[in-house]
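Trainee: quick one: sequence plus predicted model below, questions after.
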Amino acid sequence: MIRACLLAGVASVSLAAGANAEPVSITIATVNNGDMVTMQKLSDAFEKANPDIKLNWVVLEENTLRQRVTTDIATHAGQFDVLTIGNYEAPIWAQRGWLEKITPDAAYDTDDLLKPVRDSLSYKGAIYALPFYAESAMTYYRTDLFKKAGLTMPTAPTYEQIRQFADKITDKSNGVYGMCLRGKPGWGENMAFFTMLVTAMGGQWFGDGYHATIDTPAWHKALDWYDGILKADGPPGATSNGFNENLALFASGHCGMWIDSTVAAGLLYDKKQSTVADKVGFAPVPTGSYTGGPTWLWSWALAVPVSSTHKGAAEKFVTWATSKAYVDLVAKTNGWVSAPAGTRQSTYANPQYKAVAPFASFVLDAIDNSNPNGKTAQPRPYVGAQFVGIPEFQGIGTQVGQTIAATLTGGLSADQALKSAQSATQRTVRQAGLAH
């Protein structure tokens, strides 16, 4: 009897201790894009459903996020439990053993994820990150400005036509700029667009044996177009403008055209966030002299590093934030037009989403038919559309991005920039043992 009472007492103490236990605290590193800001705002729902887990947020500008999470995971510092990464990092870091495999339960419905997106976040058949949103690229334009100028956007515009349109709709005296483009330096900022532009002009980063092919006619043609349109028709301070800054410019009526991620469509068509929501048209990315090459595919995804000390709680959050239930929560809170794009077949099959998202079928088709591993004009030793799928590209792309940006400010001529970029890139791949 005494022993039974003692055991009962121990049990009651244990239960009391469990009830009063501090919640597990996990730290989430994410980018300051609008969809992620929404995720943070709605995360109260997760904490209410999981009172044993507390969320700490580190929300950073894109370039800073990439630097911080790369440093953290490479040094196994364990500062973050959830990382916001993309399909550039996921297979590379998985191969290095830096990421946990993610195995959602049947209710998560992994098969509902769009196959190109799911495959891009996998390594040897296992998923290492779950997509929060995914994107290809498209051309946005102001239908009212085109009508005023007597212009019609072709179903398949060329870069030459786009330059002509930009010249005609630019009205700097009224704060309207014919073309907004990423000018902020960074491998995932200005170089994401610029790499796509180079491919369209018949160029690439490397040829056989990882010989850099930057100081070539195709890169010169791309830089002439980019430099020319932004200086003639772009907003001031273009080198400060990345995705978020251009989104804000377009949504507030200052851009006539913008070539960028398909994910911006949901924001530009949202009347709560865009003053031009009823004046937005869209078209494919322009073509150049080379067509049929690799096409933009990106996913901002959530991953759990092996250095996390709270992997179970971290994976629970990752699966919640990328689930069908989360999509429904966003739709209920902010409207279906704001639902996370590019990830789930069920979103694109939903009549409520299709009713408010005229761009839905266009975006779905662009992602379903994305071809990041497609051929460039000349054979290439790497994969990727708007990035090069090698670990060294983070450094290479950022350095070249700074050089390209310097042409916009007049710090370097095109010839100087491309010669410098060629030399620095070749030196890096040689030191890495890639070039031979």
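Mentor: It's in. Numbering: from 1, shown residues only.
Trainee: going by C-alpha atoms from here, please, whenever you check contacts or count neighbours.
Mentor: Will do.
Trainee: pull the residues that contact stretch 310-324.
Mentor: With CA atoms under 8 Å, 6 or more residues apart in numbering as the test, stretch 310-324 has contacts from 24, 26, 39, 46, 53, 81-82, 102, 104, 108, 130-132, 302-304, 326, 344.
Trainee: out of the residues you listed, which are inside strands?
Mentor: Mapping the contacts of stretch 310-324 onto strands (DSSP state E) picks out V24, I26, I53, V82, L130, P131, F132, L302, A303.
Trainee: from those, which two are the most distant?
Mentor: In those, two members sit farther apart than any others by CA to CA. They are V24 and P131, at 24.0 Å.
Trainee: neighbour count for the two, which is higher?
Mentor: Ranked by neighbour count (other CA atoms under 10 Å), V24 and P131 place P131 first, with 31 against 14.
Trainee: surely the more buried one touches A303?
Mentor: No. Using CA atoms under 8 Å as the test, P131 is too far from A303 to be in contact (9.0 Å).
Trainee: one more structure, for comparison:
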Amino acid sequence: MPVFPRGSLDRRRFLAASAGAALATAALPGCASSVDTGSGAKGAKETLTIMDAAWLKADKQKAEQALGINLNVITYDVTKLNAMLAGGNPPDVVRGVGATDVPYFAARGLMADLDPYFAKSDVLKPSDLAAANDIWRYDSGAKKQGTGPRYGMAKDYSQDCMFWYRTDLFEAAKLDLPSDTEPLSCEEWLDLGKQLTKRRLGKVKVYGLSAGALNGPLTTFMWMTASAGGSLFAQDLATVDFSSPEALKALQWYLDYAKANIGPSVVNPNPDGWDGPTYQASRMAMANDGYWFGGVIGADAKLSGVSRLAPAPQLGSHRVSPCFGATGLWVPKGAKNKDTAWKFFEYYFGTLAEERATTGYGIPSLKSLVPKMPQDNAFHKQSYTVQQQELPYFSVLPVSPYAQADALNVVLTKVLPDAVNSGTSAGKIADTLNSRINEQLARGKELVG
């Protein structure tokens, strides 16, 4: 399930609560003894500092009892994280978005190599790791993600460009339902969004389509450019080119979407902060969220009765269905409690993962847990089948190690609104984006080498 810091505070609260539900279910008392800190104090407990979404107090206490340690949970903040890493006093465990965070932090030597821990673990065996976990691998020499040491692990994952839709809103608009097997073209998707949008007195009352990626617009452009047969980043990942025919096509699609005002965008963000509340309230017909979003929907029998999952739309003939999340945990190279951090890993990705697998909040990170994915009713059977059919098109698109994805999204969210409102052409916007983003990447490359 993709997560923070790309979403809103409301979204983070929701995700923290959902994580807390898993903790409350799986953290059983009395299943671990106290960890000896070596201080000589009998029964003294070690403190593990975790940078994560906020935890509920009761869930934190249950996890502490299960592990026999104290947890110091600090809310994730990328600025604070960078400062702690620079100051040589990092958290012991950090929550991260594998697809976009690993290249940046691993290239700078800030992540601990966890291969020795995986090799010895009876809980997290390399042979049981889903292929999506390769997102958490990075070869610093080749500057290539997907190979090399493992620096973390995904708690679960989704193909993030798939979308959910409400059959009741389609039927009310007298529109055919999307196929379970054949992806829509992005043009067809946009057209459906326009037809499904409802306005009153000039204001949007029902969004026809939410095409805003969870982790910011950068990933939308990466996905659509790849589908059109190109790559937003150059082969050496040191530059972007929004002016290429494929990237320009993706940029123009997004401009058309934003101008049509049929869904949340960088021009008009969703007042709810993210898709969940809007979709639940019948104010969004299509939500561009991966399989993990089914965990939100499945908790409501009425909502799940009118909801279905569809393949990722395609801008061109190259069918790709990427993962831009694979949210999980990593251990900083400078962390002082690596052994205890690994015990937390085994608890979090082992014990708690069994409960998470049954909720529909993403595809399990362990292959042995895939049979636990929910298939108990028509809603879960449909989404499970569509997700399994989508797996052959799974991909991880290359992200530059020379700048944090959040920083590049800041450029996009600054440039695009004024450009859309002023009617600036896609070509001129592309030139501006190339200049500003490539300047950032060049500075980063000087630091990394």
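Mentor: Yep, that arrived. Please read these numbers as outputs of a predicted model, since none were measured by experiment.
Trainee: among the contacts of stretch 310-324 of the first structure, name the buried ones.
Mentor: Buried residues within these, counting neighbours by 16 or more other CA atoms under 10 Å: 26, 39, 46, 53, 81-82, 102, 104, 108, 130-132, 302-304, 326, 344.
Trainee: and the alignment partner in the second structure of E47 of the first structure, how far is that from S365 of the second structure?
Mentor: Counting by TM-score structural alignment, E47 of the first structure corresponds to E64 in the second structure. Going from E64 of the second structure to S365 of the second structure by CA to CA, to the nearest Å gives 23 Å.
Trainee: more neighbours: which of those two?
Mentor: Legend: neighbour count by other CA under 10 Å for E64 of the second structure and S365, higher for S365 (26 against 22).
Trainee: what's the more buried one aligned with over in the first structure?
Mentor: Aligned by TM-score structural alignment, S365 of the second structure pairs with T343 of the first structure.
Trainee: against V276 of the first structure, how distant is that match?
Mentor: T343 of the first structure is 26 Å from V276 of the first structure, by CA to CA.
Trainee: find the nearest non-adjacent residue to E160 of the first structure, please.
Mentor: The shortest distance from E160 of the first structure to any non-neighbouring residue, by CA to CA, 6 or more residues apart in numbering, is to G288 (7.8 Å).
Trainee: map the one you found onto the second structure.
Mentor: G288 of the first structure maps onto L315 in the second structure, by TM-score structural alignment.
Trainee: give me the element I429 of the second structure is part of.
Mentor: Per DSSP states H and E: I429 of the second structure is located in helix 426-448.
Trainee: who's in contact with the match of S365 of the second structure?
Mentor: Contacts of T343 of the first structure (CA under 8 Å, 6+ apart): L113, L114, V117, P131, F132, Y133, A134.
Trainee: kindly report the same for A218 of the first structure.
Mentor: By CA under 8 Å, 6+ apart, the contact list for A218 of the first structure reads V198, M201, G202, G203.
Trainee: which member of those is positioned nearest Q161 of the first structure?
Mentor: Here the nearest of the contacts of A218 of the first structure to Q161 of the first structure, counting by CA to CA, is M201; it sits at 14.3 Å.
Trainee: make sure S261 of the first structure is actually in contact with E135.
Mentor: Yes. Contact status for S261 of the first structure versus E135: in contact at 6.0 Å, counting by CA under 8 Å.
Trainee: counterpart of G152 of the second structure in the first structure?
Mentor: In the first structure, G152 of the second structure lands on A129 (TM-score structural alignment).
Trainee: any idea how far the nearest residue to that match once chain neighbours are set aside is from M39 of the first structure?
Mentor: In this structure, A129 of the first structure finds its nearest non-sequential neighbour in A303, 4.5 Å apart by CA to CA, 6+ apart. Distance of A303 of the first structure to M39 of the first structure, given as CA to CA: 15 Å.
Trainee: cool, and K231 of the first structure?
Mentor: 36 Å.
Trainee: also T347 of the first structure?
Mentor: Going from T347 of the first structure to M39 of the first structure by CA to CA gives 17 Å.
Trainee: and the strands in the stretch 1-150 of the second structure?
Mentor: Listed in chain order, the strands of the stretch 1-150 of the second structure (DSSP state E, counting those that start in this stretch) span 47-52, 70-75, 93-97, 137-139, 144-150.
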